[in-house]
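**Student:** Attaching a predicted model along with its sequence, questions to come.
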Amino acid sequence: MTTTRLAAVADGFGRDVEQNLAQIATYVEAARAQDVALLAFPEACLGGYLSVLGSGRDGTHADAPEDLPPAMDLDGPELRRVAEVAGDMTVVVGLCEADGTARYNSAAAVTGDGVVGVHRKVHQPLGEGLYYDAGEELLAFDSPVGRMGLLVCYDKAFPEAARALALDDARVIACISAWPASRTAGAGDVADDRWTHRFNLFDSARALENQVVWLATNQTGTFGSLRFVGNAKVVGPGGDVLDTTGTGPGMALASLDLDDVLGTARRSMFHLRDRRPDLYRAGELVGGARA
């Protein structure tokens, strides 16, 4: 039996990149002491997220952010420093990725050898597209822990995104987030917030429907006008939460024999095998009606 230790982080990460890198190094050190092979950090853990999100249906911001996340190259000094501390561990971080004049809200999987996988956030909520370009691919990749995929925050609300990765043979999916509490009908206790409920529901649903191991990370605390809901977790392929940080900062950790747990989940009812794509109608809904 081969056991793999997987961990997901919840914590606050702001604009101070040096502080971000120090936080990452501290968590990596703690994870290495527990033989963690895959450690995932929140969306925008390098340089912070947007300080506001618009609430209008027209996709605009009511307020402009005071400042924007710093743009970073995938071969730049920030990810090189992550690689230095990662060593033989696979570490997933979030950053504003620069590609020429384009800027992407990206997740990068990094080992001591460098970047092994990148995902550019495809789905953009509440005016985020004013500041980031949208990604155009949903692809899995090979890593030291096996075939895996990455998603960023709002991507998890779309079943097709995780399904595309599962159909590309991802066995582990890490979805990194800066998921806030509701700004229009928020609860006094973030644990009771309706957006916290949605965050947790999506995690279990995406793991179960694709029968994959799911890592969810999130920011905590506040940044600008946003209050984040935390709840980093590791979810098994049956949708069961194996460990969670709750709303506070920390590291959720689980030890799994990936071959065994995935084989058991898929042995009798294998959702990917039992699909009927010939019956699934294609097309887009426009104004509530199918185009």
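**Tutor:** Arrived safely.
**Student:** all contacts plus neighbour counts: C-alpha atoms, from now on.
**Tutor:** Noted.
**Student:** and residue 3, how many residues sit next to it?
**Tutor:** Counted with other CA atoms under 10 Å, residues neighbouring residue 3 total 13.
**Student:** how close does it get to residue 189?
**Tutor:** 37 Å (CA to CA, to the nearest Å).
**Student:** do residue 110 as well
**Tutor:** Look at residue 110 and residue 189: by CA to CA, they are 35 Å apart.
**Student:** More neighbours: those two, which one.
**Tutor:** More neighbours surround residue 110 than the other of residue 110 and residue 189, with 28 against 10 (other CA under 10 Å).
**Student:** hang on, the more buried one is in a strand, isn't it?
**Tutor:** Yes - per DSSP: H, G, I helix; E, B strand; the rest coil, residue 110 lies within a strand segment.
**Student:** How about it, nearest residue that isn't a chain neighbour?
**Tutor:** If the residues on either side of it in the chain are set aside, residue 110 comes closest to residue 91, at 5.1 Å by CA to CA, 6 or more residues apart in numbering.
**Student:** ok, residues contacting the helix or strand encompassing that neighbour?
**Tutor:** Here residue 91 sits within strand 90-99, counting by DSSP states H and E. The list of residues contacting strand 90-99 from outside it, by CA atoms under 8 Å, 6 or more residues apart in numbering, reads 37-48, 69-74, 82, 103-111, 143-145, 174, 176.
**Student:** ok, structure two:
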Amino acid sequence: MIKMATTAINCVFDKKKNLEKYFKYIDEASANGSNLVVFAEQSLQGYLTSLVKMESSDFMYQYKNAEIAGEGECFKAIMQKAKEKNIYVIFGYTEKDKEKDWVLYNSMALVGPEGLVGNYRKVHNPFDELHIYTPGNEFKVFDTSIGKIGMLICYDKSFPESTRTLALKGAEVIVMSTAWGYDTFETKPEDIDKDRAFYIYDLYDRVRALENCCYFISANQVGITGKGNYFGNSNIVNPRGEIVATTGTKEGIVYHETESIQEDRYDAMHVGFFGLNMIKDRRPIAYAKIAEPKEFSADGEWL
């Protein structure tokens, strides 16, 4: 049996306090027999105070609190906890380049009983993220004892190429950490079904799982942090595109257990969608255009 967990936490701009919440939920997940627990984008340091109006203090805070993958104080503490509890942990953080001290990345790490398993740098940086974080340029899949795990961050899931690339590289579980907020700061949790940002978020989670016949796990921040108002709804979506666990709009942790990730994926490929296999039935020869390096006009048209 494999048991997966995802969390929605309210973050603060204090690594030690966020780390305390990590440990609380890692302990709880381990006590419940979970093999994997996931945390949100930038949940170690806290996300930018504003995505559309960057303050110089944002960069200084992130720079001061960034950690080198596998070497930072908090990073090492999380690895030690994962080893102690015999569990895989995925979390979002600000990464400092080991060779270039001034270069930062919006990253997520996969650690487990064996230590650092994988590190991923966000490829698609929106708005003012581009003024702080250097984009990554590769979607990676990592081998674990529970299956092959691919990772992406927030805006990455808006691009079908990202998850399809991971699926074609063999990912059986795709994990997406995010800081995804309401369409307006004033939106209340009870009005979430009317919120455009939530509609898009929820749709992407289900579609990315369905079209790639794999598990899709999202982990979102929740509540107010800085000028962001995040709605949670961290989900576990099965390969049929069905949400099998969600945190809703409150801070917490949820679980999903399955006898076999691989069997669930096989079932989705060969039975779930009228027996159609959206991986096998691809025709890459017809898709060559999207792989060509091209320049675009301001409105997105080919030049």
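**Tutor:** Here it is on my side, so go on. This one's a predicted model, so the numbers in the text were calculated from it and none came from an experiment.
**Student:** Centre of the chain to the strand holding residue 91 of structure 1, how far?
**Tutor:** Here strand 90-99 of structure 1 is found 11 Å from its chain centre; the criterion is CA atoms, centre = their mean, to the nearest Å.
**Student:** what ranges do the helices span in structure 1?
**Tutor:** Assigned by DSSP state H, the helices in structure 1 fall at 17-33, 77-86, 159-167, 194-210, 258-266.
**Student:** Now tabulate the ones you listed in TSV and tack on mean neighbour count and distance to residue 279 of structure 1.
**Tutor:** Below are those laid out as TSV (neighbours: other CA atoms under 10 Å; distance: least, CA to CA, whole Å):
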stretch	mean neighbour count	distance to residue 279 of structure 1
helix 17-33	17	45
helix 77-86	19	44
helix 159-167	19	16
helix 194-210	20	18
helix 258-266	16	22
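**Student:** Relative to residue 251 of structure 1, which of the ones you listed is closest?
**Tutor:** helix 17-33 (8.1 Å; CA to CA).
**Student:** The closest one maps to which residues in structure 2?
**Tutor:** On the basis of TM-score structural alignment, helix 17-33 of structure 1 is assigned to residues 15-31 in structure 2.
**Student:** how big's the offset between the matching stretch and structure 1?
**Tutor:** With mean CA distance after the TM-score superposition for structure 1, stretch 15-31 of structure 2 departs from structure 1 by a mean of 0.9 Å once superposed.
**Student:** re earlier: separation between the residue nearest to residue 110 of structure 1 and residue 82 of structure 1?
**Tutor:** Residue 91 of structure 1 is 8 Å from residue 82 of structure 1, where distance means CA to CA.
**Student:** Report the set of residues contacting both of the two.
**Tutor:** Joint contacts of residue 91 of structure 1 and residue 82 (CA under 8 Å, 6+ apart) are residue 110.
**Student:** residue in structure 2 matching the residue nearest to residue 110 of structure 1?
**Tutor:** Per TM-score structural alignment, residue 91 of structure 1 is aligned with residue 89.
**Student:** burial measure for its match, as a count.
**Tutor:** 26.
**Student:** go on, residue 303 of structure 2?
**Tutor:** Burial measure for residue 303 of structure 2: 8 neighbouring residues, criterion other CA under 10 Å.
**Student:** circling back: what residues does the match of helix 17-33 of structure 1 touch?
**Tutor:** If you take CA under 8 Å, 6+ apart as the criterion, stretch 15-31 of structure 2 is touched by 5, 7, 9, 11-12, 35-37, 39, 43-46, 65, 74, 78, 81-82, 85-87, 89, 253.
**Student:** Show the buried residues in those.
**Tutor:** Listed as buried from those are 5, 7, 9, 11-12, 35-37, 39, 43-46, 65, 74, 78, 81-82, 85-87, 89, 253; burial here means 16 or more other CA atoms under 10 Å.
**Student:** Which ones among those lie within strands?
**Tutor:** 5, 7, 36-37, 89, 253 (DSSP state E).
**Student:** and of those residues, the nearest to residue 299 of structure 2?
**Tutor:** Residue 299 of structure 2 lies nearest to residue 7 out of those, by CA to CA, at 37.1 Å.
**Student:** give me every residue that touches the closest one.
**Tutor:** Counted by CA under 8 Å, 6+ apart, residue 7 of structure 2 has contacts 25, 37-40, 219-220, 234, 247, 251-254.
**Student:** so which of those would you say is closest to residue 150 of structure 2?
**Tutor:** Nearest member of these to residue 150 of structure 2, counting by CA to CA, is residue 38, at 12.6 Å.
**Student:** residues contacting that closest one?
**Tutor:** Residue 38 of structure 2 is in contact with 5-7, 89-91, 175, 177, 218-219, counting by CA under 8 Å, 6+ apart.
**Student:** let's go with 10 Å and repeat that
**Tutor:** Residues in contact with residue 38 of structure 2, defined by CA atoms under 10 Å, 6 or more residues apart in numbering, are 4-8, 22, 25-26, 29, 88-92, 109-110, 175-177, 217-220, 234, 253.
**Student:** Distance of it relative to residue 65 of structure 2?
**Tutor:** Distance of residue 38 of structure 2 to residue 65 of structure 2, computed by CA to CA: 21 Å.
**Student:** Then residue 191 of structure 2?
**Tutor:** For residue 191 of structure 2 relative to residue 65 of structure 2 (CA to CA), the value is 35 Å.
**Student:** just residue 266 of structure 2 next, same as before
**Tutor:** Residue 266 of structure 2 is 43 Å from residue 65 of structure 2, by CA to CA.
**Student:** Ok, residue 187 of structure 2 next?
**Tutor:** The gap separating residue 187 of structure 2 from residue 65 of structure 2 is 31 Å, by CA to CA.
**Student:** now swap in residue 14 of structure 2 and tell me
**Tutor:** 9 Å.
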